[in-house]
Each structure stands twice: as structure tokens, then as C-alpha cells.
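> Sequence plus predicted model, see below.
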Amino acid sequence: MAALRRRLFLTALTLTQAVVIPSALATDDWILLLQNKQCPECRLSDADLVHADLRDADLSGAKLQRANLSKARLDGADLSNADLSFTSLHGASLRGSNLTGAKLYGTDLRDCDLTGALLDTNALEEAHWRGAKGITTQSQSHAALHNAGVSAAKAERWTQAEDLFGKAIIKQPETAESWVARAIAREKLGKRKLAIQDFSYASQLFEKQGSIVPAKQLQAAAISLQEKTVTNETGNGVGSTLLGGLISTSQALLPIAMKLFMPTLGL
């Protein structure tokens, strides 16, 4: 009778949810999760749980390496200390979920909703998170934010670049390179007055650090842009010729942490 109930449950599940059930994964743990949503420390590596409704599920400490949870509903789920290495959560809803202690190495979090989710400091350092909503600066390091801004700038996604450089500045306001990078993004977006402010502040930071040459170059850039503003002169952005020397556009947008491993910077 138990075996019959199990077969009936699996049949009903495949008819009502977009969930693929490989025979090797049709285990008691797997059924327990989808039936009761209580499966701490489950072994669900490589499971296909696309579109699964796992709201408020207990998956604490679960082994979910390489599992496919794309578009899954995981609002309020407990994923603390879970292994989500190379797991796909693309487009999943994780609002209010608990991801503290979770292993997020190579995890695909693109386009997911992390609003209100609990994450460790710099938790997304090795995950892919482009397009994700609800991410706070606490879950990302300054280097990750700055380098993501670099990638956005190289793809000429200037609005996104400005936002990412701004978040990097909030994280580490004394790093002049992020101010320079945001100034370039703002000039590209036609926000010349804001670009001038960023260049001027970056100049002050370099001067404070004893880097006199770049400080003077940036101040000259700010003055040049101010003159263009007064004369209503238009242009195609700052460019390397305006900045010159060490503070060229290309150099200002180089990642500041080349040795830091971040899979495609989440972009």
C-alpha cells in the first residue's frame, strides 16, 4: 500500500509541477521534500526541481550541488549551510529566504529575487548575480562591485556601471579609482556636473595619498569639463586624451582586484 501511495504521489506530482523525476533521485528524501517541505540535510545533488514550489521549505544543510532550481519558488525557505555549488537558481524567487552559511560557489543567481534574503557578508563573491533583485552591498565586496561595474562599462551599459560604481563607493569611499570610474560613467550618460564632482573628489583622495600626478590630472579633467559646461560644448565623454597618463579611461576602468576569483563577475 505504501508503495502504491508513493507511485500515485509521483504521478500526480509530474502532472501538476514542471519537475523531472529521474529514477535515481526518486528517494525518500526527495519525496519528503516535495510532500512535506521538511528535508534538512537532504542529498539532492543534480536534482531537477524547475518551477518547484518550495516556499518555507526546510533545506538547511542540504546537498544541492548542480541541482536545477530555476524559476523555483523558495520564498521563506531555510537554505542555511546548504551546498549550492554550481546550482542553478536562475529566475528563482528567494524573498525572505535564509542563505546564511550557504556555499554559493559558481551558483547561478541571475534574475532571481533576493529581497529580504539573509546572506553572509560578501556571500556573492563567487556567484553569478547579474539582474538579481534585492541585493544589498553587505553581500558584495568593494572589489566585486567595482569589477562588475568595469564589465558593465566595457559593454557600454553605462547606467548599470554608474550604479555599481556608486555601490562600490558606499562600500569603500576612500578608493579613488571607483570615483574616477563613476565619473567616466556619468560623463558618458551626460551627467557632466556630477562627473565633475566625482573627478574633483577623486583628485582630493589621490592628493591625500601622496599621488600628486594623478591628482593634478584629475583636477585638470574637472576644470576642462567645467569649461565645456560653461560654453555649452558637447562631447563624446571624457576619453583617454582628456585624462592622459596613468588616469586614462581604459586604465581607470581596469579591475582593481585581478587576482580575486569571481566567475564572470556575475555578469
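Cool, the structure landed.
> When you work out contacts or count neighbours from here on, use the C-alpha atoms and nothing else.
OK.
> Contact partners for Arg55?
By CA atoms under 8 Å, 6 or more residues apart in numbering, the contact set of Arg55 is 37, 73-77.
> cutoff 7 Å now
Arg55 makes contact with 73-77, according to CA atoms under 7 Å, 6 or more residues apart in numbering.
> most neighbours, which of those?
Among the contacts of Arg55, Leu74 has the most neighbours (other CA atoms under 10 Å), with 26 neighbours.
> and Ala2, how many residues sit next to it?
7.
> State the number of residues packed around the closest residue in space to Gly149 that isn't next to it in sequence.
Spatial nearest neighbour of Gly149, excluding adjacent residues (CA to CA, 6 or more residues apart in numbering): Ala161 at 4.4 Å. Counted with other CA under 10 Å, residues neighbouring Ala161 total 27.
> another structure for you, compare them:
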Amino acid sequence: MAPPLRSHGPLLRGALLLATGAQLLGGAVRAAEADDVMRLLDKRVCSNCRLQDADLVMADLRDADLSKAQLQRANLSRAQLDGANLQGADLTFTSLLGASLRGADLRGAQLEGTDLREADLSGALLDVNALARSHWKQAVGVNPSARSYDDLHNAGVEAALQGRASEAEAYFNQAIQKQPDAPLSWLARGISRAEQDKRDLAAADFTYAASLYEQQGKKPVAQQLRKGAEDLKKNPDGKDAGNGWGGQFLQGAAAIFQQLAPLAIKYFAPLAF
């Protein structure tokens, strides 16, 4: 027979007290977070504030002190954060889409999965490779030192596959500056230059990429690239007839390019906005 319910009285009272305490604690936390939001908007000084999931769309936070603030998943889209102090702030999966961060201090900030698309980062202070796991496409004023080699190379890949050869060339330039011994970026830049009829420059890129691939023991790739470079030099004006070297070589090089392209982008966390 089941024991009388009254024998569970102390246990039930304890459970109710715990549940009530948890509710009160949760309410206190939410109230504290609301207080932090109000303090930020009123004083613009909110170091170490709890601002997780806060809705701060288009907020005027110029020169605000948000150092070490907890801003995970907060929505700061189109916010004005020029000159803001965000040192050590946790911006994990935070939306800064289209935000103005001119001159903001983001050193030590956590930018895992942060949406910085279309943001203005002119003059912003960022750690080296700080944007490696954020989403920064179409952001302006980004210092190349804040982006990793894989970021820059993959951005060039994306631009090239979308037919934006000039933009792709610019990204590959920056990738090469980061990692000058990476033959794939020399090859990729050569392809993007060839697409723009910069044949002498493309030939030089193919030749240098060939030497790097040869050092890696990839002689067939090196031979193909040297053949393409020679054809470019023979036909610098691009006046090849019909289906000459151009289409055939570019198709072959593009196949190598896609086969060997870094896949670091697959490690990026998906957008959460």
C-alpha cells in the first residue's frame, strides 16, 4: 500500500521552496538585465553588464563603455557604436548587421559567429585574425590583419565563382600577403587576372604557382601551369582563334583550383539570425 501523502510533506515543501526560489532568482536575473539595458541607454556606461539577447536595434551607443559586457545573441543591427569600448566583450552570435563601429575598440572581444555583414569597421581596433570565425562579408574598413588566410582565400573563391573577378583578385592579393608560400592563391589570382585579360600578370602568377607546386612534389600540376603561362606569353593580346588555349586551360586550372581549395569555411558556425 502506498504510504500516506502526509509523509511526503517535508519533501514537497522543499521542492516547492526550491521551485519558488528558482523563479525568484530567474526574475531577479531578468530584472537585473533590464536594469543594465536601461543603464546603458541612459548613461552609456555599462562595463560587465548582462545584455544577453537584448534588443538594441539602431541604438545610439556612440562612445559607450561596454567593456567585458555579456552581449551574446544580442541584436545590435544598425546600431551606432562609433568609438565604443567593447574590449573583452562577449559578442558570440551577436547581430551587428550594418552597425557603425568606426574607431570602436574590439580587442579581446569574442566574435564567434558574430554577424558583421555590411558593418563599418573603419579604424576599429581588432586582434590579429579576430574575424576568423565571424561573418564579415560586405563589411567596410576591415583591416586585413583581422582576417585569416583561409578567410581571405575563401572570400576570393566566392567572388570568383560569382563572376566578380576584380574583387576576387583583391582578396587573393591579401591572402598572398598573409601566406606567400600558398600556391593555390597564386593560381587563383592568376585565373582571376586571366579572366580580366591581364595575361602578363596571370602568366607570372601561374609560373610562380608552378614553382611552389613543384616544391610540394606536384609535378603534373606544375607542368600544366607552366604550359598555360607559356601560352599566355605567346598570346598576350588574347587574339586566339576559336576554342584556343584560353577556355581549355582555364577550365583545367579551375578544376585543380576547386579540387584543392581550402575548406576552412565549413568550420564556421551557421548564421543564427
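Received it, and whenever you're ready, just let me know what you need. Small disclaimer: the values here were computed from a predicted structure and weren't measured.
> State the three-state secondary structure for the counterpart of Gly113 of the second structure in the first structure.
Alignment note (TM-score structural alignment): Gly113 of the second structure maps to Gly106 of the first structure. Under the three-state scheme (DSSP: H, G, I helix; E, B strand; the rest coil), Gly106 of the first structure adopts coil.
> Please list all residues in contact with Gly106 of the first structure.
85-86, 126-128, 263.
> Also Phe249 of the second structure?
Listed by CA under 7 Å, 6+ apart, the contact set of Phe249 of the second structure reads Gly228.
> State the distance from it to Asp205 of the second structure.
Applying CA to CA, to the nearest Å, the value for Phe249 of the second structure to Asp205 of the second structure is 14 Å.
> and what of Arg164 of the second structure?
To Asp205 of the second structure, Arg164 of the second structure is 19 Å away according to CA to CA.
> ok, now Pro183 of the second structure?
As for Pro183 of the second structure, its distance to Asp205 of the second structure is 9 Å (criterion: CA to CA).
> now swap in Asp115 of the second structure and tell me
Distance, Asp115 of the second structure to Asp205 of the second structure, by CA to CA: 34 Å.
> do Gly27 of the second structure as well
Applying CA to CA, the value for Gly27 of the second structure to Asp205 of the second structure is 62 Å.
> before we move on, back to that, list just the nearest of the contacts of Gly106 of the first structure to Lys63 of the first structure.
Nearest to Lys63 of the first structure among the contacts of Gly106 of the first structure: Ser85, at 9.0 Å, using CA to CA.
> Please pull up the equivalent of the closest one in the second structure.
Matched to the second structure by TM-score structural alignment, Ser85 of the first structure sits across from Thr92.
> ok, that match touching Ala74?
No. Under the criterion of CA atoms under 7 Å, Thr92 of the second structure is not in contact with Ala74, lying 8.8 Å apart.
> can you tell me which residue in the first structure aligns to Tyr171 of the second structure?
Aligning on TM-score structural alignment places Tyr171 of the second structure opposite Leu164 in the first structure.
> so that match sits right up against Gly149, yeah?
Yes. Taking contacts as CA under 7 Å, Leu164 of the first structure lies within contact range of Gly149: 5.0 Å.
> Distance check, the aligned residue in the second structure for Arg55 of the first structure against Asp55 of the second structure.
The alignment partner of Arg55 of the first structure in the second structure, by TM-score structural alignment, is Arg62. Using CA to CA, we find Arg62 of the second structure at a distance of 17 Å from Asp55 of the second structure.
> repeat for Leu111 of the second structure
In this view, Leu111 of the second structure and Asp55 of the second structure are 18 Å apart by CA to CA.
> now the strands for the first structure?
Assigned by DSSP state E, the first structure shows no strands.
> Grab the longest helix from it for me.
Ranked by residue count under DSSP state H, the longest helix found in the first structure is helix 212-230.
> Would you mark the buried spots in that one?
214-222, 225-226 (16 or more other CA atoms under 10 Å).
> Can you name the residues in contact with that helix?
Under the contact criterion CA under 7 Å, 6+ apart, helix 212-230 of the first structure has outside partners 196, 199-200, 203-204, 206-207, 242-243, 246-247.
> Go again with 6 Å.
Residues outside helix 212-230 of the first structure that contact it (CA atoms under 6 Å, 6 or more residues apart in numbering) are 196, 199-200, 203, 206-207, 243.
> so of these, which ones are in helices?
196, 199-200, 203, 206-207, 243.
> how about the residues you listed in TSV, adding neighbour count and distance to Glu187 of the first structure?
Output for those, formatted as TSV (neighbours: other CA atoms under 10 Å; distance: CA to CA, whole Å):
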residue	neighbour count	distance to Glu187 of the first structure
Ile196	25	8
Phe199	28	10
Ser200	22	13
Ser203	27	16
Phe206	20	20
Glu207	15	22
Leu243	21	13
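> quick one: which of those residues is nearest Leu25 of the first structure?
Of all those, Phe199 has the smallest distance to Leu25 of the first structure: 56.9 Å, by CA to CA.
> Looking at the second structure, name the residue matched to that closest one.
Using TM-score structural alignment as the criterion, Phe199 of the first structure maps onto Phe206 of the second structure.
> Distance-wise, check that match relative to Val29 of the second structure.
60 Å.
> out of Asp115 and Asp205 of the second structure, which sits in the more crowded spot?
It is Asp115, of Asp115 of the second structure and Asp205, that has more neighbours when counted by other CA under 10 Å, with 30 against 23.
> which residues sit in contact with the more buried one?
Going by CA under 6 Å, 6+ apart, Asp115 of the second structure touches 95-97, 135.
> Which element, helix or strand, includes Gly21 of the second structure?
helix 9-43 (DSSP states H and E).
> If you count neighbours, what's buried in that helix?
Using 16+ other CA under 10 Å as the burial criterion, the residues of helix 9-43 of the second structure that qualify are 33, 36-37, 40-41.
> Tell me the counterpart of Arg39 of the second structure in the first structure.
Under the alignment by TM-score structural alignment, Arg39 of the second structure pairs with Leu32 in the first structure.
> can you check Gln248 of the second structure too?
Under the alignment (TM-score structural alignment), Gln248 of the second structure maps onto Thr241 of the first structure.
> same thing with Leu126 of the second structure?
Under the alignment (TM-score structural alignment), Leu126 of the second structure pairs with Leu119 of the first structure.
> any idea how far stretch 66-82 of the second structure is from the chain center?
A distance of 17 Å separates the centroid of the chain from that of stretch 66-82 of the second structure, by CA atoms, centre = their mean, to the nearest Å.
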